[in-house]
Every structure is written in C-alpha cells, then in structure tokens.
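> sequence and predicted structure, then a few things I'm wondering about:
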Amino acid sequence: MSLLTAAETYLHDFHQRQVGVTSAAFAHLPAHSPTGTWDSSYAALTDLVPVGNSPLTVLDLACGDGHLLGLLAARRQPALHLTGIDMSEAELAVARAALPASVRLQQGRAQALDLPSSSVDYLVSHMALMLMDDVEQVMREMRRVLRPGGHLAAIVGRTFLLGEVNDVFMRVFKPIASDALPPLRFGDRRAGSEAGWRELLDGSFDHIAFDDIDVPWSPTPGELWDALLDTYDIDRLDDDARQRLRGAFLDAVAHLQTGDAVITTGWGLRLVRARAA
C-alpha cells in the first residue's frame, strides 16, 4: 500500500484500535427516507444490487469488517462476485473470519485500486467516501474499475446528529475543540453537499441522484456519549478535554430527555447514486 496521508494515517490507526465501530453504530438501527425504509443504512445499499441469476461483480470500497458484504453473501446468489477493499488490516481480518471464502478481500487505498479496468458492475461504499483525501483521484479510480453503465451507490454523512441535540453538541464542542483539537482535515469539503457531489461526479458519471436518509435513535444520555466516543474528533481529544466535553455535554442535553429518560436523535446520512457514463 502506498504512503498514507496524515488523515489516512490517523484513520488507519483508529480502525486498527476500534475494529467494527461503524457497523456497531449503524447495523442495528433502521433507516428511512422519503422514498423507502430499510432495516439499516447498509440494507439501503444492498437493496440496490439486483437479485437474480445474471453475473454481477460488486466492490465494497472501504468495506471495514465486512458487514455489507455479509448481507450480500447471505443471498447465496451463485453469480454474485464480491470484493472488499479496506486500508485496515485489523478490519479485514475480522471480515475474513466472518465471510465466505468466495468473497475476495484486499488491503488498499481508494486512490489506487488493484483491480482491472471495467471489471465492476456495482461499487458500493458505506460512510467512507466523504473522508477520503484526493477525492478527485478516487472518482477517477471508481470510474476506471466500473464498467460503462455500472452503478455507484454510497452512503455518506449529511449531518452529525439529528434534531436539537446536534446544535447543543456543537455549542459545547466548538470551544473545547478550538483549544484542544489538533488540526486535521478529513476529506474534501465538496463531499458535504449535493452540489459538491455533482461537481465531483460530473463528466464521468450521469443519472446522479440523492436521498436524505435518517437513522433515528433514542439513547439515554450515557448511551449517546458512549457512541460519541467512537467518533473521530472526540477520539482525537486528550483525556482532559474529553472529560470536560463529557461534563458540558451531559449537562447541556439534560433538558432534552423525555419522560423515558432518553433523547430523540439519530444520524443524518445521504445516499449518493450515479451511473458510469
């Protein structure tokens, strides 16, 4: 694997330490949009891959612990050929232990995919593309490996937390982060908006479409804090700053608890779909 950028080095280290955190956060929560409802945001992607007897090659880019590939493998479609690529050896080791031997797994970067040109029918990715450096090169590589008319479907971030709790979190997080969080940029700012995605995909992809997907969740304040510990920026805080944030956040969200002592929130995602021109 080629030399990693500073952001990639951190992400690689994080996923070596925190294997499976993405699937732990999203695999058990239902997802919905104005156009559909799914068992999870992973299922929103797998539902786009056709069921049938025709040969299909699917690449899961930044496959992590292989949860999405597992959903596809469980179909037992004989002509469905599955490949997963990820930077993290630890994530891939968990995926290898869980997936059938027929699923091909390899370590690599999205900027230099070790796959033949025009060899993939469906390229899927869950909560990864918005974090990638040199995203224009990522777009070129995705288009290269997709067959003409092949499909791209990716779940990316849209907003951090759903509802009022997002504003509350940002209000207490920003002052602490400004003092204690070392600067490190993840991904390209264009990956945060529909207009930006259209700019990135323009020329190599057509039939570009978006769906806003909400993943509702009603945790206790403690459960929500525990989930936030597995997010990149809070992981990057030192222990003192993390404890200061914990106290400030739990105090600030106390008034948002319902009679059941939970907070109505969740994660705001975006489904990006396109066809290789």
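Arrived safely, thanks for sending.

> drop to CA atoms for contacts and neighbour counts, all remaining ones
Will do.

> hmm, residue 219 is touching residue 258, no?
No - judged on Cα atoms under 8 Å, residue 219 makes no contact with residue 258 at a distance of 10.5 Å.

> higher neighbour count, these two?
residue 219 (19 against 12; other Cα atoms under 10 Å).

> alright, now check it against this:
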Amino acid sequence: MTPLTAAETYLQDFHQRQVGVTSAAFAHLPASSPVGRWASSYAVLTDLVPVGDNPLSVLDLACGNGHLLGLLAARQQAQLQLLGVDMSEAELAVARAALPASVRLLPGRSQALDLPSASVDYLVSHMALMLMDDIEQVVREMRRVLRPAGHFAAIVGRTFLLGEVNDVFMRVFKPIASDALPPLRFGDQRAGSEAGWRELLDAGFADVAFDDIDVPWAPTPGELWAALLDTYDIDRLDDDARRRLRSAFLDAVTPLQAGDGTIATGWGLRLVRARAA
C-alpha cells in the first residue's frame, strides 16, 4: 500500500478526532446560487442524481460519515446502487452504523480505487477533492471507474468566509500563522480555480461546467469562532497561537455585528460538473 503523505496523515488524524465535522458544518445550512436553492450543499449533489426506475450506481468519493449517501438512500430507489470510499476508518465506522447494509463502504485512497473500470454512473464528492494530493491521479481514477458518458459532480471550496469577515479574518490570521503554523500543503492549487479544473479534466472529460454556491450563515462571533476551530489550519495551531487568534479575531469582528449581535457571513463553494468523454 502506498504510504500516506504528510497531509493525508494529518487529515486521517483530524477525522479520527473530529468524526462527522464536515456534515456538522454544512448539513444544516441552506445553499443557493443564481440558478437555484437547496436544503444544503449536499442536496446540490443529490439533486443531480436522477430519480427513477433505471439501474444506477453512485460513488461518493471521500464519503466521510456517509451523510450524502444517507440522503440518497432515503429515496429508497430499488435500482440505486450506492458506494462510498474514504481513507478514514473512524468516519467509515460511523457511516456503517448509520446507513443501510445495502450501501457498500470501502476504505481506501482516491488515487487507487478498489473498483472495476467503467462501473459507476455518477461520481460525487463533497468538500474533499481540493485537499487531495496527486490530484491528476485522482482524476485518472475517477475517469477509469466512470462509465462512458458517466457524470462527475463535486462541491469544492471557492472562498473561505463570505463577506467582509473573510478579509478581517485573514488580516489577523496571517501574522499569527506565519510565526506559529507549521508548513503543510493541502492538495493542488489547480483545484481552487475554474481554469485549474478545466486543465485537470481536459483529457478525460467533456461538458465541464461550474456554479458558484453560497452557504449563507449569520452566527454570533462565538458561534463563528467555534466553527473555525474545526478548520484544519486553526486546528494545527498550538494552544497559545489559538488563544491569540481568538482574541484578535473577536475584537476585529465586533464592528461587523448587526443589531442582534450576529455577523453576515457563510461559506463560498463551487460546484464542478463534467461528463466522462
């Protein structure tokens, strides 16, 4: 088995400690774009999988605790075959306990999927691909397991926080991070832009399309800080740096509070879609 990279080792440890953190952050918040509204960013992906009687296989890549698969399983489509792959055994254990026995869950890395070629009709992924090392190999594996004309759809990060609070956060975070955050590269920078995704998908995919997905949220400063504690870079800070960041951030966002004490913000996501050529 290929050894885990430094980033993968950290991510595996994080998700051992913080099982279900991604669905906890996103599953309860509505998502919107200029062309539609959804109950959550997970629903953006599930809505792309057709409802009907035809046999369909769906792979959730980096499925985590199985929240997206659970939404699809709740349809009770007799001909819908659901599969999930994740490298975190802790996340998969939660998924196994929550999902029907018919959902097939596999431990593994996205760079080497233990699945037959041309066996999947829809490949979906939520907030994971932009973190993956060797993304070119991940894309090759995605294309390999997809049937010809099979569909790929992923939610990835677009911007960290929505609105002015993003600039405020970066202004206080960067000086602290430059002193206290050990270097660790997550993913490939191409996964952060439309141009980069077009380059990555160019060889094996067609009909590449993008939609900006906003997940608006109006937390109090304390609620926002609690959510930020579950992000990778803040998790990686030592206790002293985290305390300094908390103090500086809460002071800096005070002028952004509305009359009810909340802050208008949220998460900026991107939907990437393509068809296997």
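On my side now, so go ahead. Since this is a predicted model, take the numbers as computed values, not measurements.

> quick check: neighbours shared by residue 219 and residue 258 of the first structure?
Shared contacts of residue 219 of the first structure and residue 258 (Cα atoms under 8 Å, 6 or more residues apart in numbering): residue 264.

> longest helix anywhere in the first structure?
Counting residues, the longest helix in the first structure under DSSP state H turns out to be helix 164-180.

> report the aligned residue range of the second structure for that one.
Using TM-score structural alignment, helix 164-180 of the first structure corresponds to residues 164-180 of the second structure.

> pull out the buried positions in that stretch.
Within stretch 164-180 of the second structure, the residues scored as buried using 16 or more other Cα atoms under 10 Å are 165-166, 168-169, 172-173, 176-177.

> about what we covered before: just checking, what packs against the longest helix of the first structure?
helix 239-253 (3 or more Cα pairs under 8 Å, 6 or more residues apart in numbering; DSSP states H and E).

> can you get me a residue count around residue 124 of the second structure?
Per other Cα under 10 Å, the neighbour tally for residue 124 of the second structure reads 26.

> residues in contact with the match of helix 164-180 of the first structure?
For stretch 164-180 of the second structure, contacts defined as Cα under 8 Å, 6+ apart pick out 160, 237-238, 241, 244-245, 248-249, 252-253, 256, 265.

> mean deviation, that stretch versus the first structure?
Superposing on the first structure and averaging over aligned pairs (mean Cα distance after the TM-score superposition for the first structure), stretch 164-180 of the second structure comes out at 0.1 Å.

> so how far is that stretch from its chain's centroid?
22 Å (Cα atoms, centre = their mean, to the nearest Å).

> follow-up on the earlier one: just checking, next helix/strand downstream of the longest helix of the first structure?
Proceeding N to C from helix 164-180 of the first structure, the next assigned helix or strand is helix 194-201, under DSSP states H and E.

> surely residue 272 of the second structure is in a helix?
No - counting by DSSP: H, G, I helix; E, B strand; the rest coil, residue 272 of the second structure is not part of a helix but strand.

> right, and it touches residue 154 too?
Yes - the pair residue 272 of the second structure and residue 154 passes the contact test of Cα under 8 Å, sitting 5.2 Å apart.

> so if I had to pick from these two, which one is more boxed in?
residue 154 (24 against 21).

> may I ask you to confirm that that one belongs to a helix?
No - Residue 154 of the second structure is assigned strand when assessed by three-state DSSP, not a helix.

> what's the closest non-adjacent residue to it?
residue 125 (4.6 Å; Cα to Cα, 6 or more residues apart in numbering).

> got the contact list for the one you found?
Residue 125 of the second structure touches 60-63, 153-155, counting by Cα under 8 Å, 6+ apart.

> and which of the residues you listed is nearest to residue 140 of the second structure?
If you rank the contacts of residue 125 of the second structure by distance to residue 140 of the second structure using Cα to Cα, residue 61 comes first, at 13.4 Å.

> and that closest one, how close does it get to residue 128 of the second structure?
Counting by Cα to Cα, to the nearest Å, the gap between residue 61 of the second structure and residue 128 of the second structure amounts to 8 Å.

> looking at these two, which has the bigger crowd around it?
A count of neighbours by other Cα under 10 Å puts residue 61 above the other of residue 61 of the second structure and residue 128, at 24 against 17.

> tell me the secondary structure at residue 58 of the first structure.
For residue 58 of the first structure, the assignment made with three-state DSSP gives strand.

> neighbours around it, how many?
Around residue 58 of the first structure there are 22 residues (other Cα under 10 Å).

> what's the angle between the longest helix of the first structure and helix 239-253?
Computed by axes from the mean of the first three to the mean of the last three Cα atoms, to 10 degrees, the angle separating helix 164-180 of the first structure from helix 239-253 equals 150 degrees.
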